[in-house]
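[1] sharing a sequence plus its predicted fold:
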Amino acid sequence: MSNLVNTERNGLRRRANYSTFPSLSSWMSDILGSDINTLMTSNFNTGMTLPATNIKETDDAYMVEVAIPGMKKEDFDIEIDQNILTISNEQEFEDSEEKESYTRREFGYSSFKRSFTLPETADDEKISANYENGILAIEIPKREEAKQKPARRIDIK
């Protein structure tokens, strides 16, 4: 009994060839193209997590709220470069304990980096940030000419 069957790949139906084995290149493509990235990254902790982020727009500004509890405002790096707002954090920690018969040493590293392209209506000279109760709040004011003006009535002469 053969385990070779007709398969579908990239929307094309391939007919099984019972007389030959798959070529080395197709075999490598099947292996490397399938789950190699998942296999390699699923068993390793990269130390990188992305915090939850809310973005909202008001008449006068854009608000970015990032949930990052348990840190201090000094732990964050906020930069603007070529109209891209980047929020990042890196932390290293080490804990050790030495006793007569053993030494315990634990260490770790964590980081994140989030980048956002600012809209053309943003006034990047007036951006402000505040960190309180685990929420990093960044206010990005709109340029004066981009703010929505209230409707007004025009009298007919």
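    Arrived safely. Numbers count the residues shown, from 1 in each chain.

[2] use CA for all of it now, contacts and neighbours both
    OK.

[3] you'd agree Glu145 is in a strand?
    No - under DSSP: H, G, I helix; E, B strand; the rest coil, Glu145 falls outside any strand and is assigned helix.

[4] measure it to Ile84 for me?
    21 Å (C-alpha to C-alpha, to the nearest Å).

[5] ok, Asp30 next?
    Asp30 sits 38 Å away from Ile84, taking C-alpha to C-alpha as the criterion.

[6] again with Gly108
    For Gly108, the distance to Ile84 equals 29 Å [C-alpha to C-alpha].

[7] who has more neighbours, the two?
    Ile84 (14 against 10; other C-alpha atoms under 10 Å).

[8] want to compare, so here's the second one:
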Amino acid sequence: MSNLIPTVKNGSESNSGLGFKSLPSLSSWMDDIINKSFGNEFMSNFNTGITLPAVNVLDNNEEYIVEMAVPGLKKSDFDISLDNQMLSISAELSTENDDVNENYTRREFGYSSFKRTFSLPESVETDKINAKYEDGILKVLLPKRDEAKKKPLRHIEIS
């Protein structure tokens, strides 16, 4: 898995006005020691980035729409719940692969999960919330109450 947040190893490559290079950060220095001692194979199995899915929140006249990019999951992997105007969207996925060869057995497994929570405005009609998952995008539709919907512009004549 690739890093989601780019990091600079061994400090910055740019020189300051005095001609000094900045010192490497402690975490960069530790990464270099571990990679030299154990090789890149040791660290390649650790996730060092943030794995929360990207979210868009749209506001139109009729509803709010929460879109979440979560490819590779099934509908059954999600848990969407509402508790006191707090919307929670979470998913949990675990995988196991068995590979049997004549001299060894290798078992690989993985686990990933996330949970995002959103505080809903009072204008959401909570009884009519629904969700759909299609092409790797989860959409949660949050309909607005009638009184919260935007009214058309009305021109007022001056008497």
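    All right, it came through fine. Just so it is clear, the model here is predicted, and its values are computed rather than measured.

[9] longest helix in the second structure, please.
    Criterion DSSP state H: the longest helix present in the second structure is helix 26-38.

[10] buried residues in that one?
    The neighbour-count check on helix 26-38 of the second structure (16 or more other C-alpha atoms under 10 Å) flags Ser28, Asp31, Asp32 as buried.

[11] so which of those residues is the closest to Ile65 of the second structure?
    Nearest to Ile65 of the second structure among these is Ser28, at 40.2 Å by C-alpha to C-alpha.

[12] map Phe118 of the second structure across to the first structure for me.
    Phe118 of the second structure maps onto Phe116 in the first structure, with residues paired by TM-score structural alignment.

[13] so where do the helices sit in the second structure?
    Along the second structure, counting by DSSP H, helices occupy 26-38, 40-43.

[14] am I right that Asn37 of the first structure is in a strand?
    No - applying three-state DSSP, one finds Asn37 of the first structure to be helix, outside a strand.

[15] residues near it, how many?
    Other residues near Asn37 of the first structure come to 10 when the count uses other C-alpha under 10 Å.

[16] likewise Thr95 of the second structure?
    A count of nearby residues for Thr95 of the second structure, using other C-alpha under 10 Å, gives 9.

[17] check contacts around it.
    Contact analysis of Thr95 of the second structure by C-alpha atoms under 8 Å, 6 or more residues apart in numbering lists Phe109, Gly110, Tyr111.

[18] map Glu144 of the first structure onto the second structure.
    Counting by TM-score structural alignment, the partner of Glu144 of the first structure is Asp146.

[19] so for the match of Phe118 of the second structure, what's the nearest residue that isn't a sequence neighbour?
    Distances taken as C-alpha to C-alpha, 6 or more residues apart in numbering place Leu85 nearest to Phe116 of the first structure, at 5.1 Å, with adjacent residues excluded.

[20] which position in the second structure aligns with the one you found?
    That one, Leu85 of the first structure, aligns with Leu87 by TM-score structural alignment.

[21] list the residues that contact its match.
    Taking C-alpha under 8 Å, 6+ apart as the test, what Leu87 of the second structure contacts is Ile80, Ser81, Thr117, Phe118, Ser119, Leu120.

[22] for the residue nearest to Pro143 of the second structure when sequence neighbours are not counted, what are its contacts?
    The shortest distance from Pro143 of the second structure to any non-neighbouring residue, by C-alpha to C-alpha, 6+ apart, is to Glu63 (4.1 Å). By C-alpha under 8 Å, 6+ apart, the contact set of Glu63 of the second structure is Val124, Leu141, Leu142, Pro143, Lys144.

[23] looking at these, which is nearest Pro53 of the second structure?
    Using C-alpha to C-alpha, the contacts of Glu63 of the second structure come closest to Pro53 of the second structure at Leu141, 17.6 Å.

[24] ok, the closest one touching Asn60?
    No - Leu141 of the second structure lies out of contact with Asn60 (C-alpha atoms under 8 Å); the separation is 11.0 Å.

[25] these two: who's more crowded?
    Leu141 (19 against 11).

[26] and the gap between that one and Ser119 of the second structure?
    Taking C-alpha to C-alpha, one finds Leu141 of the second structure at 14 Å from Ser119 of the second structure.

[27] ditto for Glu62 of the second structure
    Applying C-alpha to C-alpha to Glu62 of the second structure and Ser119 of the second structure gives a distance of 18 Å.
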